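Asks: here is my input, please return the structure:
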Amino acid sequence: MALLNEHFLKLKGSYLFSDIAKKVKAYQVTHPGEPIIRLGIGDVTRPLPQASIEAMHRAVDEMASSATFHGYGPEQGYDFLIETIIKHDFAPRGIQLSPSEVFISDGAKSDTGNIGELLRWDNSMGITDPVYPAYIDSNVMCGRAGTLGEDGRWSNITYLPCTAANGFVPAIPDHRIDLLYLCYPNNPTGTTLTRDQLKQWVDYALANDTLIIFDAAYEAYIHDDDVPHSIYEIRGAKKVAIEIRSFSKTAGFTGVRCGYTVVPKEVTAATLDDERVPLNPLWNRRQCTKFNGTSYITQRGAEAVYSPEGRAQVKETIAYYMENARTMREGLTRAGYRVFGGINAPYLWVQAPEGMTSWKFFDELLYRAHIVSTPGVGFGPSGEGYLRLTAFGKREDCEEAIRRIGRL
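Replies: This next block holds a predicted model:
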């Protein structure tokens, strides 16, 4: 008889966004024909950059000829994309990486969920709260999160509250933890850390032998000079941090799937015998065993993002979404809501009216304004009393949503 990994039974019945989908479906059944504006899930609406489309067409043509056909590619990614990433994303910021430290993947979500396979199940861990649900759920699956308490917190997780009271800047723990997840610009709050604030976390990790998983999926939205685009801009970070990035929210690759993870050769973990083992070759071994690589066509499309034309087109797309964010932020503020984020990230974190829960606020917007949002409590206990809205919608939808909210 096959025995079950019973840690899966600890997971909630469904994923946050599945719960939202069920609520929206129920609403549509009782309100047929009512026009809904979807500002909940962080999916993009702008098309792929034209430079990527053209590059992918050329790649498809290559696949049509035996002379230029590409079969299995390298599990780590093609050199042409890896070298382009290093040249454009890191070298201009004074960050030196070797090609063997960059691993192309099918997106940031996969890597954030899979990276924990390199570590023992009994490592202690810390998360900012609220947090992207995949960080916790992937650790629940292997038993690392512990048991769920009645307060909605897992026993082996140190929660680092990010609320209006502390300016959404998590406090450094008063004890050591083994594994720490940071996401900046932050999903879901849309807030950021300054260079000095991020340096405090790197210093903590160096002093406490903590491994940081740094999710930088939204770095392209950063406008403020004092907000670092990469954790490796902080001295010493290559010894303690793995960085994960995505082409989804910058170049619209949500349906194409491409991202990458940086595992510096300096970053290590320990055995029970106190032997220090580099994680880079272990991640390489894991990928070679469980991943056949991102498609050649996709990687050619990603490479084109860095061409002069591609960079200009991506910049235009990001400006479009950030103008949505500005319009929504200002409109919500005029309507009397307290709003955070939306300056260096495409997310707005909206405080519910006093005494209203996240799900009640969600229902209020759905049934009275026909707007789909994401309840903040779905991202963790400290998200209670907030909603997340995305700026990834169409311009006219974002503007109409604000008009509807203003009429509530």
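Asks: going forward, measure contacts between C-alpha atoms and count neighbours the same way
Replies: Noted.
Asks: show me where the stretch 301-408 of the chain has helices.
Replies: Shown for the stretch 301-408 of the chain, the helices assigned by DSSP state H, counting those that start in this stretch span residues 308-334, 358-369, 395-406.
Asks: ok and the last one relative to helix 358-369, angle-wise?
Replies: Spelled out, that is helix 395-406. 100 degrees (axes from the mean of the first three to the mean of the last three C-alpha atoms, to 10 degrees).
Asks: that older thread, can the helices of the stretch 301-408 of the chain go into TSV with extra columns for mean neighbour count and distance to residue 249?
Replies: Formatted as TSV, the helices of the stretch 301-408 of the chain follow (neighbours: other C-alpha atoms under 10 Å; distance: least, C-alpha to C-alpha, whole Å):
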stretch	mean neighbour count	distance to residue 249
helix 308-334	19	9
helix 358-369	19	24
helix 395-406	17	16
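Asks: for those helices, which one sits closest to residue 347?
Replies: helix 308-334 (7.3 Å; C-alpha to C-alpha).
Asks: by contact count, what packs against the closest one?
Replies: Packing partners of helix 308-334 (3 or more C-alpha pairs under 8 Å, 6 or more residues apart in numbering; DSSP states H and E): helix 50-63, helix 248-251, strand 339-341, strand 347-351, helix 395-406.
Asks: again, 10 Å this time
Replies: On a contact count with 3 or more C-alpha pairs under 10 Å, 6 or more residues apart in numbering; DSSP states H and E, helix 308-334 meets helix 50-63, helix 248-251, helix 296-304, strand 339-341, strand 347-351, strand 386-390, helix 395-406.
Asks: pick the most buried one from these.
Replies: Of those, the one with the most neighbours on average (mean count of other C-alpha atoms under 10 Å) is strand 386-390, at a mean of 29.
Asks: what helices or strands is it leaning on?
Replies: Using 3+ C-alpha pairs under 10 Å, 6+ apart: strand 386-390 touches helix 308-334, strand 339-341, strand 347-351, helix 358-369, strand 371-372, strand 374-375.
Asks: closest one to residue 138 among the ones you listed?
Replies: The nearest among those, by C-alpha to C-alpha, is strand 374-375 at 20.4 Å.
Asks: just give the closest residue to residue 367, not the sequence neighbours.
Replies: Computed as C-alpha to C-alpha, 6 or more residues apart in numbering, the closest residue to residue 367 that is not its neighbour in sequence is residue 27, at 7.6 Å.
Asks: got the angle for the stretch of helix or strand that neighbour belongs to vs helix 358-369?
Replies: Element membership of residue 27 [criterion: DSSP states H and E] is helix 16-30. Put simply, helix 16-30 runs at 30 degrees to helix 358-369, going by the same axes, to 10 degrees.
Asks: packing partners of helix 16-30?
Replies: helix 133-142, helix 358-369, strand 371-372, strand 374-375.
Asks: in CSV: the ones you listed, plus distance to residue 207.
Replies: Converted to CSV, these look like this (distance: least, C-alpha to C-alpha, whole Å):
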stretch, distance to residue 207
helix 133-142, 24
helix 358-369, 38
strand 371-372, 44
strand 374-375, 36
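Asks: let's see this one next, to set against the first:
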Amino acid sequence: MPAESSKDGDVGRARRDHVDPTAAIVAAWRAESARLVGALTRMTRDVELAEDLAQDALVAALEQWPATGVPENPGAWLMTTAKRRGVDHFRRADNLRRKVAELERAGTGEEEQMPDLDAQVDHIEDDVLRLIFLSCHPSLTAESRAALTLRLVGGLTTAEIARGFLASESTMGQRISRAKKTLSEAHAEFELPTGADRTRRLDDVMAVIYLIFNEGYTATAGDDWMRPDLAHEAMRLARMLADLAPDEPEVLGLQALLELQGSRLGARLDEDGAPVLLEAQDRTRWDQLLVRRGLAALRRAEVLAAGGKPVGKYFLQASIAAQHARAARAEDTDWRRIASLYDVLAGAAPGPVVEVNRAVAHGRAYGPDAGLAVLEAIDEEALGDSPLVPSVRGDLLERAGQHVAAAAAFTAAAARTRNEGERAVLQRRADLNRSRASEPG
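Replies: Take a look at the predicted model:
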């Protein structure tokens, strides 16, 4: 038996020796960074210091793993290294000797068990949830919340975040630094909020994740219609939040919504890279794993809702997305059901964007005139210079056979958008309607 155990150990070491250290470091950082920063923030009560210590551990891995091999438990290695760096930091700070004792006690109680992180998973996941709430503190702007969430919880670099939001790396770095400073000045507590405050903060967390997904799904500006990396990161964050708050139907609704909409990413561009609208998409290219995940999350939310748990806009939007996911062909879509769901959504979460989408649904369900009636009641000024209203107006007018008016609407929408992919789609539809309008008969 000892000989076999020794042989098994040799095999395990040999397998680890063949792992690409760089790939292992990237994977470990993406999987563990939120837990790492969360645990360190709990111990140091300083999110900026916690991130610095985590980054130190990452640098140590980059220096050591190529020479020593990938450790058996990369997450435990990073956690232990970061804690040791923390102890060293506080030992150097004479005015913070009290923190040394706290960290050393934490090390005695936790570091010895660190190779078996599963034994502490609940505590560690609580740290991640605290970190998500901290990143979405009400003292921060929506943009700063999104950037800080991607940095602290998503583990993205400043350069990756800047690229996703079309900002310079220096600008994004300053935004993230200011956000951390704001948290420090606000004396933000690294504790889970309770009661009404928790509800408000959870809404903020979900709003940030949804903002990140939307920016990835349809970019506000730039040459690319989509930024899939941002959309996939938002889906990952939504799954994480659903794991941490599994009894919240709205959280499950958010996960379902993002999974179902995210399933279409691969079908939203044709072979030439041109955008493809929903009804023209090849549904065999939709990611069926994401569809199954989304529908499963929605079913769990429905069970909770049936038990009396309140639902809101994410659950309702996921229910709408599910109608598309369940239709094998575009013509099989139950638009009347979708229109009724949008009517409910308009009551639960009123707003001009919901009304625009309600106009689309009513136009499909009951004819273009019904959609135009909903659209005309919208205060267009509330949407600023968004191309949303004129683009939907163009679509409904096109379906009504009013090609001259449709061309004008699509042209107006194309002039408003800052996204080149969207502009190309709108301009192409304007040209098509002009061509149809000039046809005899």
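Asks: tm score of chain vs chain?
Replies: With the length set by TM-score structural alignment, normalised by the length of structure 1, the two chains reach a TM-score of 0.24; 170 aligned residues with a C-alpha RMSD of 7.3 Å.
Asks: quick one: which of the helices and strands packed on helix 16-30 of structure 1 is nearest residue 215 of structure 1?
Replies: Of all the helices and strands packed on helix 16-30 of structure 1, helix 133-142 comes closest under C-alpha to C-alpha, at 10.2 Å.
Asks: which one of the helices and strands packed on helix 308-334 of structure 1 lies nearest to residue 363 of structure 1?
Replies: Of all these, it is strand 386-390 that lies closest to residue 363 of structure 1, at 11.0 Å by C-alpha to C-alpha.
Asks: picking that back up, toward the C-terminus, what is the element adjacent to the helix holding residue 27 of structure 1?
Replies: Next along the chain after helix 16-30 of structure 1, with elements defined by DSSP H and E, is strand 37-38.
Asks: ok, residue 35 of structure 2 to residue 315 of structure 2 distance?
Replies: 28 Å (C-alpha to C-alpha, to the nearest Å).
Asks: again but with residue 104 of structure 2, I slipped
Replies: 45 Å.
Asks: of the helices and strands packed on helix 16-30 of structure 1, which approaches residue 401 of structure 1 most closely?
Replies: Judging the helices and strands packed on helix 16-30 of structure 1 by C-alpha to C-alpha, what sits closest to residue 401 of structure 1 is strand 371-372, at 6.8 Å.
Asks: just checking, residue 361 of structure 2 touches residue 340?
Replies: Yes: between residue 361 of structure 2 and residue 340 there is a contact under C-alpha atoms under 10 Å: 8.7 Å.
Asks: quick one, which of these two is more surrounded?
Replies: residue 361 (26 against 16; other C-alpha atoms under 10 Å).
Asks: give me the element that one is part of.
Replies: Going by DSSP H and E, residue 361 of structure 2 is in helix 352-366.
Asks: check which element follows that helix along the chain.
Replies: That would be, after helix 352-366 of structure 2 and using DSSP H and E, helix 368-376.
Asks: contacts for that following helix, please.
Replies: 352, 355-365, 389-390, 392-401 (C-alpha atoms under 10 Å, 6 or more residues apart in numbering).
Asks: any of those residues buried? List them.
Replies: By neighbour count, with 16 or more other C-alpha atoms under 10 Å, these hold 352, 355-365, 389-390, 392-399 as buried.
Asks: just checking, what packs against the helix or strand containing residue 214 of structure 1?
Replies: For residue 214 of structure 1, the element it lies in under DSSP H and E is strand 211-215. Counting contacts by 3+ C-alpha pairs under 10 Å, 6+ apart, strand 211-215 of structure 1 packs against helix 108-114, strand 125-129, strand 179-183, helix 195-208, strand 241-246, strand 259-262.
Asks: please identify the deepest-packed of the ones you listed.
Replies: Of these, strand 241-246 is the most buried (mean count of other C-alpha under 10 Å), at a mean of 26.
Asks: can you tell me how far the residue nearest to residue 367 of structure 1 is from residue 371 of structure 1?
Replies: 11 Å.
Asks: please apply the same query to residue 349 of structure 1.
Replies: The value you get for residue 349 of structure 1 to residue 371 of structure 1, if C-alpha to C-alpha is used, is 15 Å.
Asks: out of the helices of the stretch 301-408 of structure 1, which comes closest to residue 203 of structure 1?
Replies: helix 308-334 (32.0 Å).
Asks: what angle sits between the closest one and helix 296-304?
Replies: 80 degrees.
Asks: all the strands of structure 2, residue numbers only.
Replies: 221-222, 418-419 (DSSP state E).
Asks: dump those strands to JSON lines, plus distance to residue 232 of structure 2 and mean neighbour count.
Replies: Converted to JSON lines, the strands of structure 2 look like this (distance: least, C-alpha to C-alpha, whole Å; neighbours: other C-alpha atoms under 10 Å):
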{"stretch": "strand 221-222", "distance to residue 232 of structure 2": "19", "mean neighbour count": "16"}
{"stretch": "strand 418-419", "distance to residue 232 of structure 2": "20", "mean neighbour count": "17"}
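Asks: okay if I get these as CSV plus distance to residue 5 of structure 2?
Replies: Below are these laid out as CSV (distance: least, C-alpha to C-alpha, whole Å):
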stretch, distance to residue 5 of structure 2
strand 221-222, 57
strand 418-419, 60
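Asks: show me what contacts residue 135 of structure 1?
Replies: Contacts of residue 135 of structure 1 by C-alpha under 10 Å, 6+ apart are 109, 112, 113, 114, 116, 127, 181, 182, 213.
Asks: shouldn't residue 131 of structure 2 be in contact with residue 149?
Replies: Yes: using C-alpha under 10 Å, residue 131 of structure 2 is in contact with residue 149, at 8.5 Å.
Asks: intersection of neighbour lists for those two?
Replies: residue 34.
Asks: residue 210 of structure 2 and residue 202 of structure 2, how far apart?
Replies: In terms of C-alpha to C-alpha, residue 210 of structure 2 sits 12 Å off from residue 202 of structure 2.
Asks: need the residues touching each of the two.
Replies: Common neighbours of residue 210 of structure 2 and residue 202 (C-alpha under 10 Å, 6+ apart) do not exist.
Asks: coming back round to it: would you turn the helices and strands packed on strand 386-390 of structure 1 into TSV with distance to residue 268 of structure 1?
Replies: Formatted as TSV, these follow (distance: least, C-alpha to C-alpha, whole Å):
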stretch	distance to residue 268 of structure 1
helix 308-334	34
strand 339-341	34
strand 347-351	33
helix 358-369	40
strand 371-372	43
strand 374-375	37
